[in-house]
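[1] no sequence for this one, just the structure:
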């Protein structure tokens, strides 16, 4: 696909602006390179001070689509877990799909939860590892509260019976305590899709998290935070953001999440180091990409690798650590500088027969098997104190499968930079961005109309020269909009509609089954609760882009055509092609809006469809304005403005 210069400029501008916002709304007072933790280890060739675990996210078990999600998830719980033998598995939300057969409606489907429970039972997962699961936004579709009959997470998940929301588990090994803290930011109550794309931590949940942090402060050596939503997609009660809260845990190494599904494949590796001092790592989904993640803490150093199912062998270098993820705020890099062995974790369905390591362009070194997946080889880190270096690992298993991986490492503090798009997506504030998108589109929808109305007033009093038809396309459209602005019965509805979307209700209907709610741009009222607006702004943004702006242009052109053939070309007949071309854009616009209203009806039902100014009523507004465009009296346009506009 070819992009014009304007398109490239627009995309580039959006990226730059988003990057600036990501820095504006992520505060940092400390240079990460200036802080070093006191946790020093003498890294040798023993298997002590080492744990490894697994993350899987966005499983989306569905009874309507892609049965292989279920069968391959069972295979994951059998062969993959048996091969890796993790100390724990973090299942970070969207365990089920919760979409109706038409893929538009949403509700909790008990059969999907039964599949989830049965797979874990049949594979005896709890006899193999500690399975820590938590809800995602799909797991809370149409769930009015924790006690709702639709809250199947409580009945069918592993942890839901004990912990309906956020919780903590601690594992003790080799005189160290590893804490796993699950953050549940699902909306309560949980509306149907799509208005729960962004999560919320209310005061009660934040207080609960702070109670857990008191335990972390006194009894934890390392903390792994995980949840479904990225921190950019979590609102909080009060001034503190979720990043501020996690950042207060000085033992917190990382926050693990899912939800964004690699942005449809556009951002396959979504990682960043937050200014609060912890890594944030979004994992690609199981739903379409069949991804999972292996993570390790080896002598206080955190490492990970993202893996696609059935990729064997799997190789994770724990020392020296990947230079991209060095975090001196939470790890003592002196442990790597003074280490005696390169350490590698290698997993496969068959026994590993060979592990070799090569640093830079040196000779291959054969690794020695220590225990389990751990392989080591002596090295002299003093040879690599300056700059970036490359380490390459070759692994072969008994069945002949091989894997070669490469990564950069540094021992002098040299760090690589994260890509800009992951930084934007994980470090920005989605709620602020969505609100700004909506606000900008409201201004774009109203501003030009008010501007040309002002020009029209100048033209009326003769303070501006005549706009000629044979000028540039830019001035041609200014002339058309000026002509439109002279007709109050069309102009004012076009101005008031975007303003109404800012303040008035968009729809009234069953936002949650059996519970009527009211949707505004700035939030949803339902069952005595208020859910602050976030993704609602995206919904309004889309409405303005796909409906309001095209409607203005179509009506402006229609008004101009009627004026031309009624005043400047009286009696001249319009060709059939001309009439079809004049009507076609409006018909397409109405068809698109009808389709969107139909999908809204599928999602929220008949009442929301009927009492829906955003989707349904806008169709009738457009029809009325188009009728006015075709039939407005020419006397609506002042004579002075006619001579000067044309």
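    All right, it came through fine. Small disclaimer: the values here were computed from a predicted structure and weren't measured.
[2] From here on, just use CA atoms for contacts and neighbour counts.
    Fine.
[3] show me the contacts for the closest residue to residue 332 other than its chain neighbours.
    The shortest distance from residue 332 to any residue that is not its chain neighbour, by C-alpha to C-alpha, 6 or more residues apart in numbering, is 5.1 Å, and that residue is residue 37. Listed by C-alpha atoms under 8 Å, 6 or more residues apart in numbering, the contact partners of residue 37 are 328-332.
[4] which two in those are spaced the farthest apart?
    Of all pairs drawn from the contacts of residue 37, the greatest distance, 8.1 Å, lies between 329 and 332 (C-alpha to C-alpha).
[5] which residues do the two both contact?
    With contacts defined as C-alpha under 8 Å, 6+ apart, the residues adjacent to both residue 329 and residue 332 are 36-37.
[6] Helices of the stretch 1-150 of the chain, start to end?
    Using DSSP state H, counting those that start in this stretch, the helices of the stretch 1-150 of the chain run over 5-24, 68-75, 81-84, 110-122, 125-128.
[7] Then residue 540 would be within a helix, right?
    Yes. In this structure, residue 540 lies within a helix as judged by DSSP: H, G, I helix; E, B strand; the rest coil.
[8] which residue packs closest to it, ignoring adjacent ones?
    Nearest to residue 540 is residue 438, by C-alpha to C-alpha, 6+ apart, at 6.4 Å.
[9] tell me what whichever strand or helix holds that neighbour is packed against?
    Mapping residue 438 onto the secondary structure by DSSP states H and E places it in helix 430-460. Taking 3 or more C-alpha pairs under 8 Å, 6 or more residues apart in numbering; DSSP states H and E as contact, the helices and strands that helix 430-460 lies on are helix 473-485, helix 488-503, helix 535-543, helix 639-645.
[10] Pasting the second one now:
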């Protein structure tokens, strides 16, 4: 009776796991694969579904006038730190930027897209808000007079929200030391810049977690329902603007359920963000078109790379260049714009074909001596200075109405700075080189769903093979040799032996399944506030934060503990089954992998203790508990009586080939 009940339980568990896999596969298809779109031009069905062309762009006359033209700058990820910038170079350079570059560029607006402070401890493990870091930022805003030179639109990033329970909390120094915080804009807001008869909307989208736990479980963005409703209101208000720019800290792919946000900002020209820096130097420029046809532009950090962005909206056409601090001149061609960034459903691209002048913005600390232009292999021609940074050259666009062409521009100032730029343009919509595939994959996917799917796959690899081998007991007899298939058979044989030992099978399987429902650990996620961490989310201060980084740690736990322990224990049980004398070398081969796994878990315990306190050690199913479990299981496996398996008829009956060439292939 008990045996039948156990078999039914295992079969039920197997069916549940298969159902979970099917659900996750459907979720992955809807939220990951479908999110990816490979072109900037939505097809007819996409245009209807998302109502992409909410504002029908008007066609302008692009001549030699500065009317209907504005430009602004973006800076991201300052990471001011009292621990990791002992020389003060980072804030000192930003002070120089506010004094010099802002004067030279004279932007209408300066966007600061989050992670103003570093908020990390000296060991890069703990995290909290340090008022000294915020004072650095506030002093720069005040002493550089940048607030009088331009409109500073700053917004929080995840580092700015570490250990911050509410917007009104005293730990939220953003409200006291930031430009917008002092004006009461503590989360998302809408700013309208007026330039003559034109109005430009800048919508700040604050996706920081509320409440904001300490790191590492504060990396993804999340819009609560109230915040999303506010953004929908701002989107509606911006429909009458000459151009709308969205900005925030997180790329949309690093948000929980990003589809709705992408839909809300579908009428904007671009969404500008930071957060990913350069992904460790892998992707220097991270740009993508969302499937609604508008741009998403991630900016490399100020922290290590000293990058900033200059953006222009010229008669409805958006152009930009990512610049390096103290590298001059900055050259930005606004007409004809770079074909790689054309947005047919958001920009009046017909204006380029009807224009009378090539238009270029040049910014440099010295007086500009010459700005020259040529198209393809034509002769260099001198441009004419209109006013400010605008230089123009009369042209006949009809000569270039077909195909893809390349425009080159050079500039030189009286201080000896010299620069050049080249970009392709197309007045007929001819296809040009696509944006970086890796950047598009990174910015257009739903990474939360991807992490969930990877976790489910690894959980299945942990549980399903052992579960199947537990109740499905074939009795074939075959020999194995040295081919890859033979080694797979050896692995299955070892897993079959392991699944046959109840004292090992049930702890391994049940502790893995526990991860899907039980807590990961309990800890002080914010000072004075205890949180319970699950794979699917965090309960803290009476609020629920959906799972994102939690799935990453679930994946890491399965990869670094469960799967290695299964392989190690299976190898030990195979040796006990064979009842062979274990030499010192063989003993070390069995003990060493287990020791590495347990030492890594001890390191985990230390990092979690630093981040969230001692409770993570007492109540830690993925911190301290696996150490105890691993030691007990390994001890039980080494002491197991292999004759109990050798005498059983249910074990796969293999006849190993002891030698294969010069190698020993014993189990």
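    Thanks, I have the structure now. Being a predicted model, the structure only gives us computed values, none of them experimental.
[11] Could I get the TM-score for this pair?
    The pair, once superposed, lands on a TM-score of 0.91 when counted by TM-score structural alignment, normalised by the length of structure 1; 613 aligned residues with a C-alpha RMSD of 2.1 Å.
[12] quick one, the helix holding residue 438 of structure 1 and helix 473-485 angle?
    Following axes from the mean of the first three to the mean of the last three C-alpha atoms, to 10 degrees, one obtains 80 degrees for the angle between helix 430-460 of structure 1 and helix 473-485.
[13] buried set for helix 430-460 of structure 1?
    Buried residues in helix 430-460 of structure 1, counted by 16 or more other C-alpha atoms under 10 Å: 430-431, 433-435, 437-439, 441-442, 444-446, 449-450, 452-453, 455-457, 459-460.
[14] what residues does stretch 165-174 of structure 1 touch?
    Applying C-alpha under 8 Å, 6+ apart, the set of residues contacting stretch 165-174 of structure 1 from outside is 48-49, 134-135, 177-184, 205, 208-209, 212, 220.
[15] Trace that stretch over to structure 2 and give me the residue numbers.
    Residues 187-196 of structure 2 are where stretch 165-174 of structure 1 aligns, with TM-score structural alignment as the criterion.
[16] Would you mark the buried spots in the matching stretch?
    By neighbour count, with 16+ other C-alpha under 10 Å as the criterion, the buried positions of stretch 187-196 of structure 2 are 187-190, 193.
[17] Next: stretch 161-171 of structure 2.
    Taking 16+ other C-alpha under 10 Å as the neighbour-count basis, stretch 161-171 of structure 2 is seen to contain the buried residues 161-165, 167, 171.
[18] now stretch 373-392 of structure 2: which residue numbers in structure 1?
    Going by TM-score structural alignment: stretch 373-392 of structure 2 matches residues 357-376.
[19] got it, and stretch 599-614 of structure 2?
    Using TM-score structural alignment, the residues of structure 1 aligned to stretch 599-614 of structure 2 are 591-606.
[20] cool, and stretch 109-122 of structure 2?
    Going by TM-score structural alignment: stretch 109-122 of structure 2 matches residues 88-101.
[21] what about the matching stretch, how long is it end to end?
    With C-alpha to C-alpha, to the nearest Å applied, stretch 88-101 of structure 1 spans 34 Å between its terminal residues.
[22] I'd like to check what contacts it. Which residues are they?
    Under the criterion C-alpha under 8 Å, 6+ apart, residues 52-62, 64, 105-109, 112-113, 116, 129-139, 141, 226-228, 256-259 lie in contact with stretch 88-101 of structure 1.
[23] ok, 7 Å please
    The set of residues external to stretch 88-101 of structure 1 that reach it, using C-alpha atoms under 7 Å, 6 or more residues apart in numbering, is 53-62, 64, 105-109, 112-113, 129-139, 141, 226-228, 257-258.
[24] before we move on, what about stretch 530-550 of structure 2?
    Where contact means C-alpha under 7 Å, 6+ apart, the residues beyond stretch 530-550 of structure 2 that reach it are 217, 219-220, 448, 515-516, 518-525, 529, 551, 554.
[25] Please apply the same query to stretch 26-33 of structure 1.
    Residues outside stretch 26-33 of structure 1 that contact it (C-alpha under 7 Å, 6+ apart): 275-276, 328-329, 427-428.
[26] which ones are touching whichever residue in structure 1 pairs up with residue 292 of structure 2?
    With the correspondence set by TM-score structural alignment, residue 292 of structure 2 lines up against residue 276 in structure 1. Counting by C-alpha under 7 Å, 6+ apart, residue 276 of structure 1 touches 28, 243-244, 247.
[27] now residue 176 of structure 2, what's its secondary structure?
    Here residue 176 of structure 2 takes the helix state, with states given by three-state DSSP.
[28] returning to what we had before: what remains of the contacts of residue 276 of structure 1 once you look at structure 2?
    Among those, the ones whose aligned partners also touch in structure 2 (both residues aligned by TM-score structural alignment, their matches' C-alpha atoms under 7 Å) are 28, 247.
[29] and of the contacts of residue 276 of structure 1, the nearest to residue 394 of structure 1?
    When the contacts of residue 276 of structure 1 are compared for distance to residue 394 of structure 1, the smallest value, 36.9 Å, is given by residue 247; criterion: C-alpha to C-alpha.
[30] ok so, going back, which position in structure 2 pairs with the residue nearest to residue 540 of structure 1?
    Structural alignment places residue 438 of structure 1 opposite residue 455 in structure 2 (criterion: TM-score structural alignment).
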